[in-house]
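# here are the coordinates; sequence isn't available:
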């Protein structure tokens, strides 16, 4: 009966004394809606993200035969890259050479990446060659710049779009867009709680115990959730496009290697001519003379006679991401792109993406991502448990009235409105769903009061 009377009461008059309660009512209502309606998307993203965090180690186990080679006899030198490439081409003459990733240490295989017809977008055929015997250890599709092999590529696609294509990307964009709102809103609500604590209450029982665990766990992982939200939006369809425009406007775009502008590995036909017979070891030596060290990728030019691009592929800290262009005729370095010369924004983007992918700090990065995913899953489960423990059939009065946030002072509402519009323009799915939540809340409040 108390909750019914509370729902029927008109919104209080706007005054300084009611400013915070009304604002808190807005945060509570948004947190509630996000917890009930958006949490399923977050749960899927966290579960698939947990799986992706383990995919790097899983890839090493599942594809160990292709990735590794028997240790060579002591003192034996690897075969010239040209012979390794020839062995790969003899075993698989279809397609054209797009790039080569030489083995960076004993026990690894060299990867010869071929562009072939019928492969999905951003996918190449990787031929794995024993660098000491020239034996082909296997052939697998390789996805993206990170060279994800089938098991990791499948998990990555499952995390990004549930293997539903472009429509499936909307789920991850909605989850990433709301994640930071839920995280920051939870922090504000925790700060406004009279019994806030950094640790879960040991003596609390029932609903208070669940709330204590939910708030404490959420507080400890807030920074990590904000990081995942910001970096996750860079891959999204609509928000990602806006982020790209913003980076361009601020001059934060990733620069290109001047000598290779207009040419890019991955175009059919560029590995069939004389360029395919180039002395790859000579190109590696030229890159080493410019300060590059393994692991490396040698990208074939788009046209015969063009410059080869040699890239450092080490994404761990300290990162080695320098690039040079090498003329195949003279063996001279004709262009350089140093990671140290990247704009700060481009560096932050690179670090953020690599951290989100779990490669910035190697295994430690993957463990942290797994811990974040498990904590977020725990948070969501505790949130639904609170909702169940506080359900109206158990006699609990709602801690907020529908539409009660309308009692907030006009300046507060204007500020919230402007911020919502700005965020909605940058992250459209968040803006649309936020507007829908507020409209539903107002309508339900009016319907309840009239009934």
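All right, it came through fine. None of these values were measured; they are calculated from a predicted model.
# use CA for all of it now, contacts and neighbours both
OK.
# now residue 41, nearest residue through space, not along the chain?
In space, and not counting its chain neighbours, residue 41 is closest to residue 175: 5.5 Å by Cα to Cα, 6 or more residues apart in numbering.
# same thing with residue 344?
Among residues not flanking residue 344 along the chain, residue 252 sits closest, at 7.0 Å (Cα to Cα, 6+ apart).
# how near is that neighbour to residue 443?
Remark: distance between residue 252 and residue 443 (Cα to Cα, to the nearest Å) = 43 Å.
# residue 21 too?
Applying Cα to Cα, the value for residue 21 to residue 443 is 21 Å.
# repeat that for residue 55.
For residue 55, the distance to residue 443 - Cα to Cα - is 45 Å.
# so which of the two has more stuff around it?
Taking neighbours as other Cα atoms under 10 Å, residue 55 and residue 443 compare with residue 55 leading, 23 against 14.
# also this one, for the comparison:
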């Protein structure tokens, strides 16, 4: 009778093999040669040179580089079992968010799209006046010009009762007909906002954001560990061939077939998953704050646009309630539609094409801001400060002048959101999300297939890989690894805290098991 599955040595990505029916077994397989028997010169069992024993009764070897692999097996196992639910939720909610452009058109098509009439739209001031006549409450926070000829102009209103959200009025640029209004957040429709909150925090606020940061923090660990284990296999010719790495083994059965599908899919998805992990961390709560410090230290932030008007004095703190309107707008009174028109004309003359966001000044001493908002590659993010009283450009920042770190961060976020390369970007993200879901399902199936099958020792899943590998790590790995892990825990606080939690649970579980055995 075969030994129980949970007594087998853990020495591969999925350390156990499987019989054709999928049950665990310790019979030799075609993956490589069978394990060698004991050496004739080995000390007798129980002798003075008997090596220490592992939990499963196997001899524990001295320090070796093989212990690094054993430690990675255990880390990858726990990352898969404990963090995979977070990754699965992130994959499914991210998949839904990927198609928000199409969903918006389906749900809000009447507000977002119009039929092109004529060659030129009406003056912007006339469109804004129509929006304000239909919705006079609040003040005009910004105006967004249509991205395409069939899109509406968006007049964004700041309404006190909406808190951090806005009321966006959609206007037909050719007829000045108001097509409707929506409560938006940072320019996103209610549906997109709802799906975005679902993906980021499960509608649980800042507490819920921990789930997505756990997923992003551990995703790269699971991917990198899986790659090292799969590419570092030492058994069989298949492990040394490109086909053996990139394609699943169709001749395998049971847990080995599932493992080959899990690993091969992970290789294909690795680059996309690492990209999503890195870009997701840049705007997470805790790792994002660390990333902000890095940008500050490396002077990697976007150049600031100087909005102060030359020669203008900052307004006194006690503002008059009915201050006289000036060419640059003012803090409390609503800006004139004509000033939006003047700011747009000056920006167009300065070379800002495509869709732009026009924002009135905060006070009479500040300039208007016109910023390009073209997120599709090649992106356009130039900004200008405009004095509408004279039509002059008082300051300008160019996308070409942004630091490399800022560019990578900005483009990474747009790629993560699926807008950088249009439909192609959406398709790639959808494929990665579906692939990650399949990898997770295969991982849990492996865990179930590796369960003990003896009638007297039933179990719902396989045993975790052997603990204690860190004690056998080479000294150079310990000397360099401990400071590296500490630094990583500082840079990614959620990863550090959860890893420490895993270690505490693991130590406690090991102590309880030893106590029961004693």
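Cool, got the structure. All values derive from a computational prediction rather than experimental measurement.
# give the aligned equivalent of residue 155 of the second structure in the first structure.
Structural alignment (TM-score structural alignment) places residue 155 of the second structure against residue 112 in the first structure.
# the second structure: helices as residue ranges?
66-78, 84-98, 100-112, 124-134, 190-201, 205-231, 242-246, 254-282, 286-297, 337-349, 404-417, 423-449, 475-491, 493-517 (DSSP state H).
# save the ones you listed as a markdown table, and put in distance to residue 380 of the second structure too.
Converted to a markdown table, the helices of the second structure look like this (distance: least, Cα to Cα, whole Å):
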| stretch | distance to residue 380 of the second structure |
| --- | --- |
| helix 66-78 | 41 |
| helix 84-98 | 22 |
| helix 100-112 | 20 |
| helix 124-134 | 21 |
| helix 190-201 | 23 |
| helix 205-231 | 28 |
| helix 242-246 | 38 |
| helix 254-282 | 20 |
| helix 286-297 | 21 |
| helix 337-349 | 13 |
| helix 404-417 | 11 |
| helix 423-449 | 18 |
| helix 475-491 | 31 |
| helix 493-517 | 34 |
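# tell me which of the ones you listed sits nearest to residue 57 of the second structure.
Proximity to residue 57 of the second structure (Cα to Cα) singles out helix 493-517 among these, at 12.0 Å.
# name the helices or strands packed onto the closest one?
Here helix 493-517 of the second structure touches helix 205-231, helix 286-297, helix 475-491, going by 3 or more Cα pairs under 8 Å, 6 or more residues apart in numbering; DSSP states H and E.
# columns mean neighbour count and distance to residue 515 of the second structure on top of those helices, output as TSV?
Formatted as TSV, those follow (neighbours: other Cα atoms under 10 Å; distance: least, Cα to Cα, whole Å):
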stretch	mean neighbour count	distance to residue 515 of the second structure
helix 205-231	20	32
helix 286-297	16	38
helix 475-491	13	28
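# got a markdown table for the ones you listed, with distance to residue 272 of the second structure too?
A markdown table is the format used below for those (distance: least, Cα to Cα, whole Å):
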| stretch | distance to residue 272 of the second structure |
| --- | --- |
| helix 205-231 | 10 |
| helix 286-297 | 20 |
| helix 475-491 | 22 |
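# looking at those, which is closest to residue 199 of the second structure?
helix 205-231 (7.6 Å).
# so what's the residue count around residue 95 of the first structure?
18.
# how about the contacts made by the closest residue to it other than its chain neighbours?
The shortest distance from residue 95 of the first structure to any non-neighbouring residue, by Cα to Cα, 6+ apart, is to residue 116 (4.2 Å). Shown in contact with residue 116 of the first structure (Cα atoms under 8 Å, 6 or more residues apart in numbering): 94-96, 124-125, 268.
# show me what contacts the residue nearest to the spatial centre of the second structure?
For the second structure, residue 280 is the residue whose C-alpha lies nearest the centre (Cα atoms, centre = their mean; 2.7 Å). For residue 280 of the second structure, the contacting residues are 213, 216, 413, 416, by Cα under 8 Å, 6+ apart.
# I'd guessed residue 325 of the first structure sits against residue 335; true?
Yes - the criterion here is Cα atoms under 8 Å, and residue 325 of the first structure meets it with residue 335 at 4.9 Å.
# shared neighbours, these two?
Common neighbours of residue 325 of the first structure and residue 335 (Cα under 8 Å, 6+ apart) are 257, 259.
# neighbour-wise, which of those two wins?
Shown here are residue 325 of the first structure and residue 335; by other Cα under 10 Å, residue 325 has more neighbours (28 against 16).
# trace that one over to the second structure, please.
Aligning on TM-score structural alignment places residue 325 of the first structure opposite residue 385 in the second structure.
# surely its match touches residue 346?
No - if you go by Cα under 8 Å, residue 385 of the second structure and residue 346 don't touch, sitting 9.5 Å apart.
# between the two, which contacts overlap?
residue 393.
# and the gap between the match of residue 325 of the first structure and residue 392 of the second structure?
Distance from residue 385 of the second structure to residue 392 of the second structure, counting by Cα to Cα: 8 Å.
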